[in-house]
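1. Got a predicted model here, sequence first, then my questions.
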Amino acid sequence: MARRDKVQVPIGSPSVFRVASLCGVAGAQYRSAPRPRTPLRARAFRSTERAGLGNGRPGAMIEAARLTEETAGMSETNAIGPVVRALNILRALNHQPQSSLQSLHQATGLPKSTIHRLLATLKSEGYVRADVVKGTYTLTEKVLCLSEGFSEPELVVEVGAPIVLKSTRATGLPLALGTLDRGHIVVRYSSMPYSPIGSEHTTVGHVHGLVHSGMGQAYLAYCGQAERDRLLQWMQASLPEPGLWPAVEQDIQHQLAITRRRGYGLRKGQGRGSSTTLAVPLAHGERVLGVLSLTTFGALLTPERLRECVEQLDRTRQEICAAVGARLAQG
């Protein structure tokens, strides 16, 4: 049998496949020259034109550029595209009582086919209601469940944390924010790591009682009477010996009266090197939404220094309450 010589053909040659077939080479694998990648922005423009967003209009090209930047940003922030688009649809639906496919397309810049699929998903999950006759879509009451976990006390922490940090960086005082949770005050944010006179690294997660802690006194002394009565009933029910309650309640009322006269809650440290806490309520209207506190070594709080700390606490409290009120006014 005649021996066939192998033919060396440069990879990527235009005639590589034709030469290979003529030489009878079987089972060979060939690699073509790599195709240059189209820039991301150009690919986005092409995709938007195919989706009907381009049409040669400047506004559509700007929208396409915006979508391109969002797409590029998603890869950097690990955002999930379908989730982002669904949230955009929910935001657009929230801006008007009824929305059509066209109005959602104009508001979000998404292709109508994508909007239709997202609306179908949201409808199947109970968040969107469709009127087939009118061709409109509205949000259902189920969307309220998405915000129930974010309450006014949560807003205090979100709005107050940057203000607390700013105050600590300006004064060096270690501050903390606390909210009521099942009959106790829980520290939700602390600027202690940024303070040179903090008594420990952080107090986030610390749980304080309502009577013998500075934060608890500030809350219980200034909350509404109805809320105070409920909290006192909870304390009474938690006593191991109900017969002790009259004496305990008398002591509590005495502590609260002292707190109101003083103007802030106070827990004094016991012993050398122990910490002391001052606390003031964060209120909106007649409701106490949280507590602002300052905790440091008790030996540092001379009468003059104590007065300065109380004044700084009050200034920070006013700033937080004003910011919370502004956010609540926005709805």
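-> Right, received. Where do you want to start?
2. drop to CA atoms for contacts and neighbour counts, all remaining ones
-> OK.
3. got a list of contacts for the helix or strand hosting Leu104?
-> Taking DSSP states H and E as the definition, Leu104 sits inside helix 101-108. Helix 101-108 is contacted from outside by Asn88, Ile89, Ala92, Leu93, Pro111, Lys112, Ile115, His116, Gly135, Thr136, using Cα atoms under 8 Å, 6 or more residues apart in numbering.
4. In addition, the following structure is provided for comparison:
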Amino acid sequence: MAAETSLEKGLAILEAMNHQGPMRLRDIHARTGYSKPTIVRILQVLESRGYVTRLERNAGYCLSSRVLALSDGYNTVSRLVEAAAPPLDAFTERALWPAAMAVLDYDHMVVRYSTISRSPLSHKHSTMSRRLSMLHRAHGRAYLAFCPEEERERLFARLDKAGRDFVEPYIELYRRQGWAERDPATEPQTNSIAVPVLCRTGRVAATVGITFFRSALGEDAKARMAEDLKVTAQDMLERLRAMPPAASSSERSEREGREELPGPQDIA
């Protein structure tokens, strides 16, 4: 059997990134089995041609919007990461605290981008791909509070009744103030707040949030951070609107049994 060509290896790396989203060098190595020098060489070519974006501070690589010229493999999560990275990076440059963007995956929120590597105040090494509770975490609560009522009912149906009874009383508060907060009993030394990235149609494309030491921010400072997060979410939304149209994710979502992520028709 003939050895794989550089083109075949490049396509395999693109396929791996299309399947998983943003990846670090070690993740690509684990998935493809290629040597790290080979991966670096191929990524450099893809980056120079505009098909891959290198995320700052060793956060990895993600597909760029140019892959739309090749196929529909540039999926919704990749679009969200590309739109989220610059405003979240800028937020952490200003505020120093680590920020993250999360998207819905059935009955959890999943972190798809994080600025932990850029923050001098991070208390964790990484949260990439971490699954977050809809009931106890700020990202999940923000999604529940701001998604359309019909979708909220579907999500509550996936959770037990005790969970619904636990979080439902907070929904109106979060909607009124424009942001959600983590359950104080969850990792009590730190706290998180999150805001929605709201589409034109009222759907939630993603949530963006920050984590900080609970003793570091009083109520007024926390509210100011939330207002800054709202501006960051709007910046992300404007970047999404400026991107070229992408194929709908509905067929893939139906096949995987997941809630369809908002598409360009929701955002435009």
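-> The structure has been received and is ready for your questions. Quick caveat, the model's predicted, so the values are computed rather than measured.
5. List the TM-score for the superposed pair.
-> The TM-score (TM-score structural alignment, normalised by the length of structure 2) is 0.61; 186 aligned residues with a Cα RMSD of 3.0 Å.
6. follow-up on the earlier one: corresponding residues in structure 2 for the helix holding Leu104 of structure 1?
-> Following TM-score structural alignment, helix 101-108 of structure 1 has no partner segment in structure 2.
7. what ranges do the strands span in the stretch 51-200 of structure 1?
-> Per DSSP state E, counting those that start in this stretch, the stretch 51-200 of structure 1 carries strands over the ranges 99-100, 128-131, 136-139, 175-181, 184-190.
8. Now, of the contacts of helix 101-108 of structure 1, which are buried?
-> Asn88, Ile89, Ala92, Leu93, Pro111, Lys112, Ile115, Thr136 (16 or more other Cα atoms under 10 Å).
9. Return the residue spatially closest to the first one, with its sequence-adjacent residues excluded.
-> Ranked by Cα to Cα, 6 or more residues apart in numbering and with sequence neighbours excluded, the top spatial neighbour of Asn88 of structure 1 is Thr108, at 6.6 Å.
10. how near is the one you found to Ala92 of structure 1?
-> Distance of Thr108 of structure 1 to Ala92 of structure 1, computed by Cα to Cα, to the nearest Å: 7 Å.
11. And for Ala218 of structure 1?
-> 42 Å.
12. now swap in Met192 of structure 1 and tell me
-> Applying Cα to Cα, the value for Met192 of structure 1 to Ala92 of structure 1 is 41 Å.
13. quick check, distance from the biggest helix by length in structure 1 to the centre of its chain.
-> Here the longest helix in structure 1 is taken by residue count, with DSSP state H as the criterion, and it is helix 303-330. In terms of Cα atoms, centre = their mean, to the nearest Å, the centre of helix 303-330 of structure 1 is set 23 Å apart from its chain centre.
14. so it versus strand 175-181, what angle?
-> Relative orientation of helix 303-330 of structure 1 and strand 175-181, computed by axes from the mean of the first three to the mean of the last three Cα atoms, to 10 degrees: 60 degrees.
15. which residues touch Tyr189 of structure 1?
-> By Cα under 8 Å, 6+ apart, the residues touching Tyr189 of structure 1 are Val157, Ala161, Ala176, Leu177, Gly178, Thr203, Val204.
16. Checking my notes, the last one in a helix, right?
-> No: looking at Val204 of structure 1 with DSSP: H, G, I helix; E, B strand; the rest coil, it is coil, so not inside a helix.
17. Quick one: the helices in the stretch 101-250 of structure 1, in order.
-> 101-108, 112-124, 152-171, 214-222, 225-238, 245-262 (DSSP state H, counting those that start in this stretch).
18. returning to that earlier point: which members of the contacts of helix 101-108 of structure 1 are the farthest-apart pair?
-> Asn88 and Gly135 (19.6 Å; Cα to Cα).
19. so what corresponds to Ile252 of structure 1 in structure 2?
-> In structure 2, Ile252 of structure 1 lands on Val167 (TM-score structural alignment).
20. any idea how far that match lies from Glu181 of structure 2?
-> From Val167 of structure 2 to Glu181 of structure 2 the distance is 11 Å (Cα to Cα).
21. Among the two, which residue is more densely surrounded?
-> Glu181 (22 against 17; other Cα atoms under 10 Å).
22. Quick check: closest non-adjacent residue to Val81 of structure 2.
-> Per Cα to Cα, 6+ apart, closest to Val81 of structure 2 is Tyr113, 6.1 Å.
23. So Asp165 of structure 2 versus Arg176 of structure 2, what's the distance?
-> Distance from Asp165 of structure 2 to Arg176 of structure 2, counting by Cα to Cα: 19 Å.
24. The two: who's more crowded?
-> Asp165 (12 against 9).
25. In contact with that one, which residues are there?
-> Per Cα under 8 Å, 6+ apart, neighbours of Asp165 of structure 2: none.
26. let's see 10 Å
-> Leu135, Phe156 (Cα atoms under 10 Å, 6 or more residues apart in numbering).
27. Check the one 5 residues further on too.
-> Contacts for Tyr170 of structure 2 (Cα under 10 Å, 6+ apart) come out as Arg141, Ala145, Ala180, Glu181.
28. Out of the residues you listed, which comes closest to Met243 of structure 2?
-> Nearest to Met243 of structure 2 among those, counting by Cα to Cα, is Ala145 at 27.1 Å.
29. and the closest one, what pairs with it in structure 1?
-> With TM-score structural alignment as the criterion, Ala145 of structure 2 pairs with Ala221.
30. Can you report how many residues neighbour the nearest residue to its match once chain neighbours are set aside?
-> Leaving aside its sequence neighbours, Ala221 of structure 1 sits nearest to Leu256 (Cα to Cα, 6+ apart; 5.1 Å). Counted by other Cα under 10 Å, the residues lying close to Leu256 of structure 1 total 21.
31. ok, now the one 4 residues further on?
-> Using other Cα under 10 Å as the criterion, Arg260 of structure 1 is surrounded by 14 other residues.
32. before we move on, what about Trp97 of structure 2?
-> Neighbourhood size, Trp97 of structure 2 [other Cα under 10 Å]: 21.
33. do Gly224 of structure 1 as well
-> 13.
34. Return the residues in contact with it.
-> Glu286, Arg287, Val288 are the contacts of Gly224 of structure 1 under Cα under 10 Å, 6+ apart.
35. Return the member of the residues you listed nearest to Ala79 of structure 1.
-> Closest to Ala79 of structure 1, out of all of these and judged by Cα to Cα, is Val288, at 36.7 Å.
36. my guess is that closest one is in a strand, correct?
-> Yes: assigned with three-state DSSP, Val288 of structure 1 falls within a strand.
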